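**Q** Below is the structure, and that's it, no one-letter string:
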C-alpha cells in the first residue's frame, strides 16, 4: 500500500487517516477472503476425487475434508455429460477468483494469485469447444492404460476400509475405461485420433498375458498382507480383489487392445498440425508444459540456440581435456556405489552446504513392479507423499536398468531423490504455502526442470570422477534433448512428416538407423510436449542462475539461491523470478 505524506492540517490528517484506515480494512477483508477461497479450492479438489484425496491425505477430516462427499471411484467419466458438469464447476471457481483484485492482495498472495491465474488461463483455453476431442488419452508414455498399473501397484493401504475401497476401485476400471474407449471411438469418427496404436496394444497385451498371475495383483495382495488382518478377512478380501481384477481390470485391457487394432487405419500417424485447430491446440499444450508465456517460436529459437551453445561448449572441453572424448563415444565412467540407498546416503549429508534446511528426509527404496519394470523402461520414480504422511518418502527403482554403479543410475537417483523431487517435495510440504499450492498448483516445467537441474548439480559431489567428463556427459545430453524438442515442435506445429524429421536429425549430426528414427518419431508423435517440462524447465533454471550470478558476483550463494527457487512451490517461472528478484535485492 502507498504511504501518505504528512499534512499539517489536523482536519485533513484526520480525513486521510480515516480514508486509509477504511481502505486497509477493505483490503484486509479481501485478503482474508482470498485465503479462504484458496483453502476452499483445496478442500473441494479433495472432495471431488477419491484417488486425489487418498494420495494427498491420510486423515482428510483434519483438513476439513468431508469423506462422505467423496465417491470411491477412479474419477470423472470421459463422457459429454460428466465433462460438462466438471466444466461448470470449474467456471464457478474461475468466476469467484476473478472477483479478487490482485493489487489488493499481499505480496505473497499475489504470487499465489499469479499461479492460479496462469493455470486458469490455460484451462479455459483448452476447454474451448473447438478443441473437443483433441485430447489424446492413450499416449504411449503417459496414457491412462499406462497409469493404472502403476497406480494400483503402488496403492497405499492404511486400514481395513482402504482395502474395501481398493476393491471398489478395481471394479471401476472397466466402467471408467468404457467411457474412455467410447471417447476414442468418437475421436476416430471425427478424424482426431493420434496415438501409437502398436505400442499401446503391445503394452496391454503384456498385461493380458500375465492374467491372474499379474505382479500388479500380487503387489496389491502384498499390501493387504502388510495390514495383518485376521486370516479369514485377509483371505476374503484377496478373493474379492481377484474377482474384481479378472472381471473388470483384465477385460478393460482386452478392450483397449481390440480398440487399438480396430482404429489403426483411422489413426493420424503425424502430428497435431494435421488437424484443423491442431497448431493452436499444441501451442496451448506447450504453454502448459513450459511454465511461461513464451511462444512456440520462442521455444524453438531457445532450444536451437541452446543446441549450438552446447556443441560449442563441447568443442571447448575437447580442446581443454582429451579425456572427455570417452564420454562422447559412450565409454562412460562408473561410480563405486553398490546400492541405490548408498547413493542417497552419500548425497544427503552434502545438501546442508548447498540447499536450505529440510527436517524430514526419511525415505525408503522399493523396486518398481515387475511388469511395469519390464515394459516401461522407466529407471526410477518418486511417489508423491501425503501432506500429513508419517511414513518415509518412497523412491521406486527399476533393477532391470543395469548395474547400480552406472552414471545414469547416479543422476537418476539424484533426479528422483536428493536434491531432486524427494527434496523438493519435502521442502514444499514443510513450507508455509497454502495446501492448494502444495497439491493442486501444477507447473511440470518447475518440478521436472528442478529435478534435471538437480541431477546435474549432483555431479559436483562425485569427487573421484573427472568433472570435465561429467560436464561433457551433461552437455551431450542437453544438446540431444534440445534437438528433440525442436523436432517435437516440427512434428506438431510445423507438420513434419517422417522424412522431414529424419532429415533434420541427420543435418544436426544426430544419426541413427531407420528403425531407431521411426521409434523416436512415433514417441514424439504420440506424446506431444512430453520432453519440454524437463529441458525447457532446466533451461529456465540455468538461465535464471546465470543472470543472478552476474548481478551478485561474490555475493551469490548457492544455498540462498536454491531457497529462492524452492519457496514458490510448483509455480510458473514469473513467480519463481519474483522470488529470485527478492533474493537479489536482499543480497546486494
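**A** Arrived safely, thanks for sending. No experiment lies behind these values; they were computed from the predicted model shown.
**Q** switch to C-alpha atoms for all contacts and neighbour counts from now on
**A** Noted.
**Q** So what touches stretch 392-400?
**A** For stretch 392-400, contacts defined as Cα atoms under 8 Å, 6 or more residues apart in numbering pick out 361-368, 373-374, 378-385, 416-417, 422.
**Q** helix/strand/coil for the closest residue to residue 70 other than its chain neighbours?
**A** Once flanking residues are discounted, residue 70 sits nearest to residue 47: 5.2 Å by Cα to Cα, 6 or more residues apart in numbering. At residue 47 the chain is in helix, as set by DSSP: H, G, I helix; E, B strand; the rest coil.
**Q** Report the buried residues of stretch 349-366.
**A** In terms of neighbour count (16 or more other Cα atoms under 10 Å), stretch 349-366 has its buried residues at 351, 354-356, 358, 365.
**Q** Cross these against helices and list the overlap.
**A** Among these, the subset assigned to helices under DSSP state H consists of 351, 354.
**Q** Put this next to the first one:
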C-alpha cells in the first residue's frame, strides 16, 4: 500500500488532538462562548482554536507555519505535546468546544465560513463519539507509527534561521520525556487489556533497533548538516557548536529514548489479550465503526460499505473480462520498458503537463525527490509526500522508497498519487484558496488519500498505454485495493481469522500464505488504513458518475474537479452537499 506523509503528519495531529491539546482547546473555546454569530466573531473563534491547537506541538507548528508571527503566535512552548490517558477529559474538551461552535448560527455566516462551520462541526461530532475509546488508539502501528514517522519528521524539519536551529535542538532534548509519556500510555493500555499482540511488539522493537543500529550513519546526523548549510548568517563557530550539540542529543537523548522504548515494550510483551480484529475487544465493533468513520469521513454502516466495495469490484472485474474477451489485451510491454528508463522528475513533469485539460491550474512550485535511507526501507511506505507549511507551499518534497517501489509504470502511478494530480497538486491548490487556517489541522484521510488514489487511477490513462491496456491495469489495481478493504472490514468487523483471510484471498487467486499472514498482521495493527484509500477513491468516482448522469452533455471533468478541490478536505456528506450545490443547483 502506497502512502504519504500527508497521512503521517495528519496522523500526528490526530494523536495530539485526542490527547492533551484538547485541554488547551477548552480554554480557547470558552473565551468565545457568548460572542455574536457574525463572520468576524466566527473567524476570531476559529483563529483562536487554530492557535491553541497548532502551538501545542513544536513539530506541528513548524510544519504548519513558516512564519508563526503572521498568525498571531509570538510566544509558544517548545514541546512535542504528550499522551493523555483520560478519556473523560478529552470528551469534556470536545463537548465544550462543540457547544462553543454551536453558539454561532451557520445560516448567518458567509458561504466560506459556513463550509468551515460544517466541516468543523462534523469533525468534532465524530471525535466526541470516539473519545471514550482513547486507550484503544495505537500510536505504534506497524507502518504509520510514531516510532517510524518521528525520525523522518525531524530529518525534514527545515531551518530558516539560527533561532530555528536552536528550537530544534531544544526539542531534541525533550524526546526522552515524550517517549516516557508514550510508554505510560502503552502501560495504561496494557493494564486495561488493550495492549498490542506480541508479533506487533516484535515488529515495533525491530524497527526501533534498526534505527539505533544506523549509529554514526544515522540520517539525523547527515540531514542536520545539510539543513544547517542552507541557513544564511551563521558563522563557522556557530555551525560547529550546533553540530556538536546535535550529535550529543542524538547519542545521549534520541538513541536512549528508543532503547528505553524497546525495553519497556519488551516488558509488556505477553500482556496483549487479542491477536485478531478489533471486534474481539470489549465494544470492539463500536470502536471499529468509529475508526472507519473518522478515518474515511464516510458515515455509512460497515455492511453498507462492504456492499459498496463488492459492487465496485464486480464492475471492475466485468470490465476486465470484457477487454480480455474482446481483445485479448494484457499490457503494453513497450510502454513499460519506456517508463522503466524514466527518472522520477521526468515522470512528474510528464504528469504535470498531461493534467491541464482535466484539472484546474495551480501556482508553480518546486518539487524535490528524495530517497528513504536503506536501513528504513523495510519499515516505511513505498512513497510519501511531505506537506509544506500553509504559508509557503512553494517547496515540496516527495520521498521514494527504492526498497519497495518497483520501476516503470508502478513508479509512474505512484508519483501521480504523491505528486500530480495527487497529494502535491491537491495540497498546493487548497493552499492557494487561503481557507480558514483551522481547516489545515483537521484529519480527513478519506478525502486526502481517496483523492490521491483517484488521481493514481486516472494516471493509467495518461501513461503511454492503449485505452484497453490502461483500463485493464487500472481496474486490476482497483480490485486489489478492494480486496484489502474487504479484508480490513472482514478482520475487524466480522472476526476473520488468519485461515479465513487466506481462504478469502485464495478465492481471488492469491495463494502466498506468508504474504497473506503479513497483510493480516498489518491490518490488525493499523485498522481502517486501507479504507481511506479505497473507499475514498470509490466515493469520488461515484460522485463523479452521479453528477455526470445529472448533467449529461453539460458535464465537464475540469469543473467537477474544481468543485471538489474548492471544498477541500472534508467528510463526504459535507463534500457532496457543496459540490452538488455548485454544479447541480445552478443549472
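**A** Sure, I can see it. From a predicted model like this one, the values you see are computed outputs, not experimental measurements.
**Q** Can you give the structural similarity as a TM-score?
**A** The TM-score (TM-score structural alignment, normalised by the length of the second structure) is 0.88; 549 aligned residues with a Cα RMSD of 2.4 Å.
**Q** before we move on, back to that, count of neighbours near whatever residue of the second structure lines up with the residue nearest to residue 70 of the first structure?
**A** Residue correspondence to the second structure (TM-score structural alignment): residue 47 of the first structure is matched to residue 55. Residue 55 of the second structure sits with 24 neighbouring residues when counted by other Cα atoms under 10 Å.
**Q** right, and residue 55 of the second structure touches residue 77 too?
**A** Yes: here residue 55 of the second structure lies in contact with residue 77, judged by Cα atoms under 8 Å, at a distance of 7.4 Å.
**Q** Residue 238 of the first structure: which of the buried residues of stretch 349-366 of the first structure is nearest?
**A** Residue 238 of the first structure lies nearest to residue 365 out of those, by Cα to Cα, at 25.5 Å.
**Q** returning to what we had before: please check the contacts of stretch 392-400 of the first structure and keep the buried ones.
**A** Buried subset of the contacts of stretch 392-400 of the first structure (neighbour count, 16+ other Cα under 10 Å): 365, 368, 373, 378-385, 416-417, 422.
**Q** What's the match for residue 418 of the first structure in the second structure?
**A** Match for residue 418 of the first structure (TM-score structural alignment): residue 420.
**Q** from what I can see its match touches residue 352, true?
**A** Yes: under the criterion of Cα under 8 Å, residue 420 of the second structure makes contact with residue 352 at 5.7 Å.
**Q** out of those two, which sits in the busier spot?
**A** residue 420 (27 against 16).
**Q** and the gap between the residue positioned nearest the centre of the first structure and residue 536 of the first structure?
**A** In the first structure, the C-alpha nearest the mean C-alpha coordinate belongs to residue 444, at 4.2 Å (Cα atoms, centre = their mean). According to Cα to Cα, to the nearest Å, residue 444 of the first structure and residue 536 of the first structure sit 10 Å apart.
**Q** Which residues are in contact with each of those two?
**A** Common neighbours of residue 444 of the first structure and residue 536, counting by Cα under 8 Å, 6+ apart, are residue 290.
**Q** Following the chain onward from the host helix or strand of residue 506 of the first structure, which element is next?
**A** Applying DSSP states H and E as the criterion places residue 506 of the first structure in helix 498-507. With elements assigned by DSSP H and E, the helix or strand that comes after helix 498-507 of the first structure is helix 514-526.
**Q** what helices or strands is the helix or strand following that following helix leaning on?
**A** Counting by DSSP H and E, the next helix or strand C-terminal to helix 514-526 of the first structure is helix 532-552. Counting contacts by 3 or more Cα pairs under 8 Å, 6 or more residues apart in numbering; DSSP states H and E, helix 532-552 of the first structure packs against helix 278-290, helix 444-457, helix 467-492, helix 573-587.
**Q** before we move on, back to that, what's near enough to touch the match of residue 47 of the first structure?
**A** Contacts of residue 55 of the second structure (Cα under 8 Å, 6+ apart): 61, 73, 76-77.
**Q** nearest spatial neighbour of residue 444 of the first structure, skipping sequence neighbours?
**A** residue 533 (5.5 Å).
**Q** Tell me the spacing between that neighbour and residue 379 of the first structure.
**A** Residue 533 of the first structure is 18 Å from residue 379 of the first structure, by Cα to Cα.
**Q** repeat for residue 368 of the first structure
**A** Taking Cα to Cα, one finds residue 368 of the first structure at 9 Å from residue 379 of the first structure.
**Q** Equivalent analysis for residue 355 of the first structure, please.
**A** Counting by Cα to Cα - residue 355 of the first structure and residue 379 of the first structure are separated by 25 Å.
**Q** Repeat that for residue 310 of the first structure.
**A** 25 Å.
**Q** quick one: whatever helix or strand residue 16 of the first structure lives in to chain centroid distance?
**A** Using DSSP H and E, residue 16 of the first structure sits in helix 10-48. Centroid separation for helix 10-48 of the first structure versus its chain: 33 Å, with Cα atoms, centre = their mean, to the nearest Å.
**Q** now, which of the contacts of residue 55 of the second structure lie within helices?
**A** Filtering these for helices - DSSP H - leaves residue 61.
**Q** mind listing what's buried in the helix holding residue 16 of the first structure?
**A** Buried residues in helix 10-48 of the first structure, defined by neighbour count with 16+ other Cα under 10 Å: 16, 20, 27, 30-31, 34-35, 37-48.
**Q** can you check stretch 64-80 of the second structure too?
**A** Residues 64-68, 78-80 are the ones in stretch 64-80 of the second structure that count as buried (16+ other Cα under 10 Å).
**Q** Can you find the partner of residue 142 of the first structure in the second structure?
**A** Per TM-score structural alignment, residue 142 of the first structure is aligned with residue 144.
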